[in-house]
Structures are given as structure tokens and as C-alpha cells.
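# Need a 3D model of the following:
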Amino acid sequence: MNLEQLTTRLRNEVTAAGILRQSGMFRHSPRALAAGARGVGQLGPFGGLPAYCAAVHSGVAIIDDRGELTFAEFARRTNKLANALRTELRGKTGRPSIGIQCRNHADALVTLCGAAATGARVVLLGSDFGPRQVAAVSEREKLDAIVYDAEFAEAAAAFDGPRWCAWYDGEQPDDALERLIASGDDAVPPRPTQAAALVILTSGTSGIPKGAPRGEPKTLMLTAGLLQRIPLRGNERVLLSAPVFHGWGLLVAVLVLMLGSTLVMHRRFDAARALDDLARLECSTFIAVPTMIRRVLALGDAVRSADLASLQIVASGGARLDPALVAQVQDVFGPVLHNLYGSTEAAYISIATPDDLAIAPDCAGRPPVGNTVRIADANGVALPAGTEGRILVRTPGQIEAYTDGTSRSGADGFLDTGDRGHLDSAGRLYVAGRSDSMVVSGGENVFPEELEIVLHAHPGIADAAVTPVEDAEFGQRLRAYVVRAEGVDIDEATVRAHVAAELPRSRMPRDIVFVETLARGSSGKVLRHTIEELRETHA
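From the prediction side, this is the model:
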């Protein structure tokens, strides 16, 4: 790091400290903060999170489908699990690796923090993973144990080692995580011999996801950057519907607990229940992916009649947010929408505030403190504002390399997101689409995402996905899979007329296929195997 980079880093850290102070992160007594800091110092940021929270906060930390967990109970439960894991995995050579395949519930976070308190390498397995993915990831990441929800029993069984079931319905199984926790001592665990690490897996269900490893955060910018754009505060209730095993949901979960607010979580998303939670629990914040927000708005009159006076923030991440949905949220909820653009490899990259979206509803916002975005040509040369190119980024949360040793970063430290887009004169980022999904049609570059946005804007279309397919004459063509809205008998001619009114002729899909549903993963993206099955069915 040269002198200029060091100066910039110090300046950014000072800015970040100011943002954290403004958010109320340091509003507690010096004695409480010192006690919390000791917990983090002994067990690390993730392992010490429950101890920190118990030292500086009182009240309810988490509400899930089983009930409530106070901050003190969160800390005791984590301590007991950490000590039990130390006993169970005693004799393992090197740092233990523990996989977690759980949906949103308190014990998913207890497991993450408890495993981290032992100095483990924690690998977050997606809810979309089947036996093949679990087996491959377990071997590559050298897992020593897995904690899973009962619905993932078949996938978890692909791992030949200790397994504990965190969530189950009915009678308690022999491998229940509850039994393991009950066997542990609730004393604060000893300092681990090495720092914990976290591995978040890239999205995808067709191939084997890559592992994006992160050590313990050594900068204030990772938390401050998000708070700079999304003003989370303490002593509130936050409905977290985005999955905690993805970076978006996990970062919010940690910040909410650090600030002393209550996390409201359910294992499965249900739009009606989400709306009820927002009103009944007077939630100030709704953290979701675009599909979830769209399903809540689809409740129609129930949304407009709900008492949502406490709702100040609707934050979307994990997938692209289309302008039609932005307009709907602004109309129904007011100027509360925030849009986060990020990736597994870089964490969050830019965040659009309500002011940004009021001016440019199709933008991904601006990079917060510590983040740098560069638009470059094929050779890595920076391009001026308004010119489309590859989106390269440098962020405090980006990885150096995948767990298999490969990397997407250049010698200058900029990471290639795999997306294309441009910056405007105000520094707002616009994402055109994935570089690898671009189709050349009529001599023009066409992105399926652009067509998907237009399709979603039609009131007779409940869902849509666009993908390139092989074409004997043109090499590739666009095919749109469309789900009709309930009670609407929209036809192909209507869809084509709608697209023709919004996009150039080169964007018109050659095929329009009506389907009953499009299965989406927890991040809101259409599952890869769903598209592959549709391609085979409608070849």
C-alpha cells in the first residue's frame, strides 16, 4: 500500500467511524461498550457478537417461528453450543470446518456464531443445494460437520460425518441440535487458537458453487458503508425476509443485532404473514429480495389498508430491481425504497437511496464509503460517464480468491463483477446485465434482463424469465417464459405489442412461452435447473 492509498484508507476509516457514531452504535455506557469489546476481542467479530449484544443491549434479539430469544439468551445459547462443539470436534487436526444448511431462524445465527467462537471455518450452504452440491462442497471445503434443517435431510446425508438437525417438526430427532446445545457449558468459551473464517457460496444450482472466503473484518467501512445509505437504527423491529446464508441477509442480521434492534424472521416467506408482521409488530424496516416485495404488493387492497405508519425502510437486494416495481413501492409505501447492488465476491457495491430512485428508478445507486466502481473496456481501460462497459469494483468486503484458488481480480485489485453497465455524471451506476448472457441480435448487444424488466411492467404478467437459446440460423435467439397474472388471459399478441411499444425491434423475443410458474431460489433468482428443464420441454 503506497502513501496515497494509506492516506485514503485512513480518511475513509475516520468517515466510517463518524457514520457508525451517527447511527447510534456507540451510544451506550463506556462500561457496557468495554464489556462488549472484550467479548469480540476474545471470540472475534462473529463469535463475540452475542457477547457484545448481551453486554450493551437488553430485550428481545430475535423473533422466529418458535418464539422469542432475548439478547442474554442468545449469548448463553451460543456459548453452550460453542463449548459443545469444542468437545465434539476435539481431536480434529487443524481448524474445524462446519457447514450450515438452514433457513431463517434463531438457531441458524446461534450456529454461525457458536461455530465461529471455536475458531471454525463456517461454510454457508444454500437452501437450493441438493445432495450432489452438498457432497461436492463438503469434499472441496473439507467439512467436519454439518448443521441442517430437517427438510434438507436428504441433501445433508450426502455428507459422511457428524450432523445435527437444527429445525424439525414433531418429535425431536436423535441428532437434534438442541441435544448438543444442552450438553454444553454456558460459560464464555476460551479464546480460539486461530481466527474464524466465513465462506459464502456463489449462487447457482446447476454447477458446483464456488466458495468466497472471508476472514474477520478489519475495517469499519464494511458496516458503515451500508449504514451510510440505509439508515438502520437501534430499538426497532426489522423484518428480515432475505436469506441469512447470503451476504445481503447476513450483513443486515449482524448490523441489526449490533444496533440493538429485534430481528423478525420466518423460515419460509409468506406475503400475507409478512404484511401482518410489518403492521402488527410495527416494524420500521423490511429487508427482502425483489420477488418478495412484488408478492406483498400483489396483495392489493390489503396492503393499502394495513397500518404501516412505522415502516421507514424497504430495502431490496440479491437480484435486479425493475423500475415498474420501484414505481409501485413509491406509490404504495412512499419514498422508503433502497436498492442494493452487490455480489458474493465483492459484498455490496452500490446502494440507491429513495432520492436516487426518485431521479433514476433504473439505477443501482452510488458506491458508499470505501467502495470504488470503474467502467472499463475489454482491456481494462477506464471509460467516461455514459459509456457502457465492464463493471469493475474495489470494496473493503471483496475476496482475494475463491477457495479453489482462482480469482477474478486484476493486478490493480479491481474485481470483475461479470456485469456490464455505465455510470452517469452524478456517479450513479446502471447495470445492463450479465456479460455472459449478452446476445448479439441484428448487430446489437441485447441483454435478457432488459426484456425481463419490460415484461414485469405489464399488469397481466405475474412473472417472467428471458434466456438465450440455440438457433440454427442466427446462432442464438431470445425466448421469454411468461406466467400470467391470476385471472388474466393475456395472449402472445398482447405481449408482443407491449414489448414493441417499449423496446427496439432487436429486443423482441423470437419465442414467447406461457408457463404455470417459475421456481425461484431464496435470493429471488430463477433456478438454473428450472430454465434447463423449460428449454428441454419447449425445444
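# contacts and neighbour counts: CA atoms only from here.
Fine.
# Going by residue numbers, what spans are strands in the stretch 201-350 of the chain?
For the stretch 201-350 of the chain, applying DSSP state E, counting those that start in this stretch gives strands covering 211-214, 237-240, 262-264, 285-288, 313-316, 337-343, 347-352.
# Can you say which of the ones you listed is nearest to residue 472?
Residue 472 lies closest to strand 337-343 among the strands of the stretch 201-350 of the chain, at 34.4 Å (CA to CA).
# how far is that closest one from where the chain is centred?
Taking CA atoms, centre = their mean, to the nearest Å, one finds strand 337-343 lying 10 Å from the centre of the chain it belongs to.
# Kindly reformat the strands of the stretch 201-350 of the chain as CSV containing mean neighbour count and distance to residue 227.
Shown next, in CSV, are the strands of the stretch 201-350 of the chain (neighbours: other CA atoms under 10 Å; distance: least, CA to CA, whole Å):
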stretch, mean neighbour count, distance to residue 227
strand 211-214, 22, 20
strand 237-240, 27, 14
strand 262-264, 27, 17
strand 285-288, 24, 13
strand 313-316, 24, 12
strand 337-343, 24, 12
strand 347-352, 26, 10
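# Turn these into CSV, columns for distance to residue 72.
As requested, these are exported to CSV (distance: least, CA to CA, whole Å):
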stretch, distance to residue 72
strand 211-214, 28
strand 237-240, 17
strand 262-264, 13
strand 285-288, 23
strand 313-316, 27
strand 337-343, 32
strand 347-352, 30
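# Which of those strands sits closest to residue 27?
For these, proximity to residue 27 was assessed by CA to CA; strand 262-264 is nearest, at 17.2 Å.
# how about residue 388, what does it touch?
Neighbour list for residue 388: 375, 420-423 [criterion: CA atoms under 8 Å, 6 or more residues apart in numbering].
# try 7 Å this time
Applying CA atoms under 7 Å, 6 or more residues apart in numbering to residue 388 gives the contacts 420-422.
# In JSON lines, list those along with distance to residue 98.
Below are the contacts of residue 388 laid out as JSON lines (distance: CA to CA, whole Å):
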{"residue": "420", "distance to residue 98": "35"}
{"residue": "421", "distance to residue 98": "37"}
{"residue": "422", "distance to residue 98": "40"}
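# quick one more, to check against the first:
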Amino acid sequence: MAQYTLGTRVERRIPKLEVYRQLWFFLKKMRARKLLDSGGKGELKKDLANIRRWGGLEATIMARGARQVPDRVALVDDDGELTYFEFFRQADRLARAFHQRGYHSGANVGVLALNGRAAILPLTARQMAGYNIFMINANASATQIEQYLDFHDIKVLIVDEEFLPRITPTARQREIILGHLEPEPVETGSHDGRAYESLDHVIYCADVSLSLPEKPAKSMHVVMTSGTTGMPKGVVRRQLNSPQGFASVAAAIPLERNMDVLLTAVLFHAYGWAYMGFSFLTQSRVITRRHFSPEQVLKDFRDYDVTMWVSAATRIRNVMSYMDQIGCNHHDGLKVITNSGSPLLPVEIEQSAEKFGPVLCSMYGSSETSAVAVAGAQELVDDPQLTGRIYPGCVVKIFDEQGHELPEGEEGIIAISCFDLFAGYTDPSIEADTINGYYYMGDRGVRRGDRLYVLGRADDLVITQFAEKIYPVEIEDEILRDERIADAHVRGVKDQQTGQALRAYVLTKEYVEPDEIRHQIRTRLSHAHVPRDIIYVSDLVRGPTGKVIPRELPEPTEDNQRPLQVKPSA
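Next comes the predicted model:
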């Protein structure tokens, strides 16, 4: 029997006055940037009616688009194009089909699908039918998926056909619906040659005479964290009547109506989902692909005149590296690149400006929060160390290890609260980490006025034999300034003599001696920053948000501490 909870267990430490201040700030910025077309009193009345019925997110946003710009293309994915009218009609039919099958009033629906309509349509239909949606990380193992489905009593799973081999016999003891179909069936069966019914078929066969409830059950959105062992945590997102948590983004980033948005951030994380919703709110065209490749990104840039690219650090790095490989020094046309999940290093921010112009913006947050701090493009150019500015609706505090709040300018632990802070974890045995009631972000940093500087993960802080606090990111930044090095990752490891030592993993383009790397770091930083170990790797495995996966890192051997490349002959 499932023991999950979707109830609110994390309280917001934010005054109501601050919430109203954020809403006013959001509306003011939206109006100043002309991001919304009110459509007059009649349209506003319809919007308010839908907000009361469904809340203020996807269903209301797409209904608005279907009324105001029915023929504009809303979505381009691997399965084709959908206009705003077509998209809303399909979401409506899916809601009716699921309601007819009993997936409503708090039923739990799981989605294991990559970027595209198989993920976005269920996210929109949930508010119309009243089911809860669980977005499953596509990197989860078969065992994790099975445990997650059972623990949360998920009644139906929408799964891209390519993931069927990861769905165990136990996990299949519920209704399975295929999202994206492969050119050839992964498993054959009785349903048009497929093992299971497809999402397209569910939508096509919907009984359109069935009426949806005037006031559906409150739908919850659960995001699956990137757990490496055991069952990953389920993060319960609050149902909100307003997208005002995007106020900081609307203030810092030069968004426009009717943009062409390339979305390579994944939709099973909150970051990709949030920007998808905001893109639809501004009635833009969203281009997204199930699988990422730098070649496809550059092709989409050209084919769709992309003006905004929503991505993550690892994918931005990959595209810039690919551009170097093919001799492409610059691409014009982008007005905005957004990054979140993990920061780009100062050297990478400089490289981005060279290749795309000063358009890179950065957002700091997590699956549990909204955008805690946002840095606009010019702010990052002027101050590459900046994480972002703090805007109304978010409270950021810096504490010491004893829980005492520190004055401005002192380094400590970052804790926050915000309007759209998560409601809690689905496992009632897991409590959110808090400090004096504020959510612990797991990072250390400094606040100077409304500017936040994140220095690194609290767990990554290394105290060396020199008794100095070292954050690996500053060493990574210095290593990557050598053009012969393609990627780097630095972390603290145990040391018998000093307690902790530094280890650097490097991916090289050309032959580079370990002593050369150490000399550069010693010269540009200090003796305390020099890694004890330098490990040469052929790849650094990163997750969708750009964070290196620790379990994929090798231990030192005699072979991997020698340069991989052979010295060029004279």
C-alpha cells in the first residue's frame, strides 16, 4: 500500500505583503515589456473564469492561446507541428479520455517521456481532468522506476516506446500508454502491431460528448529528483493561481511576445517546465527535440530563426565545442540564452559572448524553488562571478553553521523562501532541510545588497593542508582557460595526511603534461589550489542539468594519470 503524501509540509516564510508586492512587480514588468495582450475585458473575464476552474498554469495559458492566436504554431517537436488551437484541442480530448477511464479526482498519472507532446499534453490535461502528474526522470534505472510507480500508487504510465525495456513486469501491472513511437516497434503486440495503445490513439478515440468537471480536483505536479541510489525523491510543486514566480525572469531577461524558443532543457525538471509555460504564456513558438545533439541545435537555430535558447550548462558547452570543431566562430540571431541547473564558469561566459554576443542569462534555483536569483546578460558580462539579483517574492538569507544569520558581505550557507516554494517531498519520512524555517539550498555564498554570489556546493568545499577554503569551481575555471583542455571537473577527496585533497579530472584536446596544469594553477591562483591528483579521462558524464555524475568518475590508476594524447612529432 502506498504511503506517499501530497500535502503541504513545507511552510513559506514569506509575508503576504511580499507576495502581493511580487504580483504587482510581475504585472508591471509584463506590461512594460508588452509580454501579454489582455484582449480587452471580455478576454480578461474568460481568463479569470479559467483561473478559478483550472488554476493559472498550462490549461489556462493554452486556452488563452487557442482563443487569441489559434493558427499560430505553438509547438514543433519530433512528431510535427501543432498550432495553439490544435494543441488545446488535443489536451482537451486527452483530459476527457482520462476522465472517462477514471484518471481524475486525485488519480496518479506517471510520465516517462522526453521533450515533446507526449510530456506536454499530459501536463496541460491534468488541470482539466484533476489527476496528479508525476514526471519521471529519464535517467532513472528500471528498479528506481518500479519502486517509484509502486510507492506512489500510479495508475497509468505514459512512456516513450524506447523506454519500454526499462519497464519491469512488476511496473507493467498498471495501464501502459505509449508516448512517442519508434519507427519500428520495440515490442510487438496486439494493438496495431504495438505492445500497448498509443497516446495518439487515446486522444483520437476520446468521447468528446463527455463533459469535464466545472471544478476539477486540485491537481498536483510532482518532479522526480536525480537520485543516484535508492528511490529518488518526489518534489511536490504547489498549485498556483498565478505565474508570478517568474517575476525575476521577466525583470532580468529581455523576453518578448511571439519569440521562437528552442527548448533543450529537459521537461522532467522544473526549469524546463517553467520556461515552457512562460513561452506559451507569451504565445511564442516552442521548438524542442527528444534527443539533444549540437548539430540539431545549430540546424534549428537556422531553420526556425530561433531568438531564445533555453538550455543547461552541459549542452551550451557541447554546442560551443562543436562550433569550434566545425570552424563556426559566431552565430547571429539569438537575443537570449538562459542557463540553470549548474553554473557556467567565467571563462565559458566569455566564450559564449564571443560566439553568440552578450545574450547569456543565468538563473539560480532548484526543483524545490522558483528562480531564486537571476542575472541578465550585461550583468554577467560586467561581473562573471555574479549568480544573480534577488527580486520581490524571494527571501534569501545567509547563515553560519550554528544557524545564526550573517550580515551582508559575509560568506555562509544559503537558505531561502519564496512564493512558489515546493510543498514538500512525497515520502513523509523525508523532511526538507531547513535553517530557522528557511529552505537550505545546499550551497555557500555571499549576499551584497540584492546581488547573490554562490561560491559552490557546501559539500564541495575543501579545506586543504594550507587550512584554506577552496571551491573547486575556481580551479575548473582556471584549467579551462588552457585552450588544449576541453572539459574539467575538480572535487575534494580523502587524504590520510591532510584530511582532504583536491583531485582534477581533465578531458584534453591535445597533449598536456600534468605539471603544466599544476604550474598554471599555482601561478594564477595559489599553492593551496594545486590538485594532488590529475586524472585524464575520455569523457565526463554529466546529467541533464550539467552536473558531473560522481559515480561515473574513475579512481586514480597508473594509466589514467598519464596524458591520453601522444606528443606531436617535431
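# Give me the TM-score for this pair.
Counting by TM-score structural alignment, normalised by the length of structure 1, the TM-score of this superposition works out to 0.91. Behind it: 530 aligned residues with a CA RMSD of 2.5 Å.
# Columns neighbour count on top of the contacts of residue 388 of structure 1, output as TSV?
As requested, the contacts of residue 388 of structure 1 are exported to TSV (neighbours: other CA atoms under 10 Å):
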residue	neighbour count
420	23
421	21
422	24
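# Residue 83 of structure 2: neighbour count?
Close neighbours of residue 83 of structure 2, defined as other CA atoms under 10 Å, add up to 19.
# and if you look at residue 398 of structure 2?
Per other CA under 10 Å, the neighbour tally for residue 398 of structure 2 reads 24.
# what do we get in structure 1 for it?
Taking TM-score structural alignment, the alignment pairs residue 398 of structure 2 with residue 375 from structure 1.
# so where does the residue nearest to residue 92 of structure 2 when sequence neighbours are not counted fall, helix or strand?
Leaving out its chain neighbours, the residue that sits closest to residue 92 of structure 2 by CA to CA, 6 or more residues apart in numbering is residue 125, at 6.2 Å. Secondary-structure assignment from DSSP states H and E places residue 125 of structure 2 in helix 117-129.
# which SS class is the match of residue 398 of structure 2?
Recorded secondary structure, residue 375 of structure 1: strand (DSSP: H, G, I helix; E, B strand; the rest coil).
# and it, what does it touch?
Neighbour list for residue 375 of structure 1: 382-383, 389-392, 422 [criterion: CA under 7 Å, 6+ apart].
# Which residue comes closest to it once chain neighbours are left out?
Closest residue to residue 375 of structure 1 apart from its sequence neighbours, by CA to CA, 6+ apart: residue 391 at 5.0 Å.
# Then residue 546 of structure 2?
residue 314 is the one closest to residue 546 of structure 2 (CA to CA, 6+ apart), at 4.3 Å.
# residue in structure 2 matching residue 88 of structure 1?
By TM-score structural alignment, residue 88 of structure 1 lines up with residue 101 in structure 2.
# and its match, how many residues sit next to it?
Burial of residue 101 of structure 2 is recorded as 9 neighbouring residues (other CA under 10 Å).
# which residues in the stretch 251-400 of structure 2 form helices?
Here the stretch 251-400 of structure 2 has its helices, by DSSP state H, counting those that start in this stretch, at 270-281, 294-303, 313-325, 346-356, 377-382.
# before we move on, what about the stretch 401-550 of structure 2?
Going by DSSP H, counting those that start in this stretch, the stretch 401-550 of structure 2 shows helices at 472-479, 514-524.
# Just name the most buried of those helices.
Mean neighbours per residue, mean count of other CA atoms under 10 Å, is largest over the helices of the stretch 401-550 of structure 2 for helix 472-479, with a mean of 21.
# same for that helix, what does it pack against?
On a contact count with 3 or more CA pairs under 7 Å, 6 or more residues apart in numbering; DSSP states H and E, helix 472-479 of structure 2 meets strand 485-495.
# Just give me the mean distance for the strand it packs on relative to structure 1.
Compared with structure 1 after fitting, strand 485-495 of structure 2 has a mean deviation of 2.2 Å; criterion: mean CA distance after the TM-score superposition for structure 1.
# which residues of structure 1 does that strand align to?
Aligned by TM-score structural alignment, strand 485-495 of structure 2 falls on residues 461-471 of structure 1.
# how far out from the middle of the chain is the matching stretch?
24 Å.
# buried ones in it?
By neighbour count on 16 or more other CA atoms under 10 Å, the buried set for stretch 461-471 of structure 1 is 461-468.
# can you check stretch 361-379 of structure 1 too?
361-377.
# do stretch 325-342 of structure 2 as well
So, applying 16+ other CA under 10 Å, buried residues of stretch 325-342 of structure 2: 334-342.
# just checking, what residue in structure 2 corresponds to residue 204 of structure 1?
The alignment partner of residue 204 of structure 1 in structure 2, by TM-score structural alignment, is residue 227.
# Check the gap between its match and residue 145 of structure 2 for me.
From residue 227 of structure 2 across to residue 145 of structure 2, the span is 11 Å (CA to CA, to the nearest Å).
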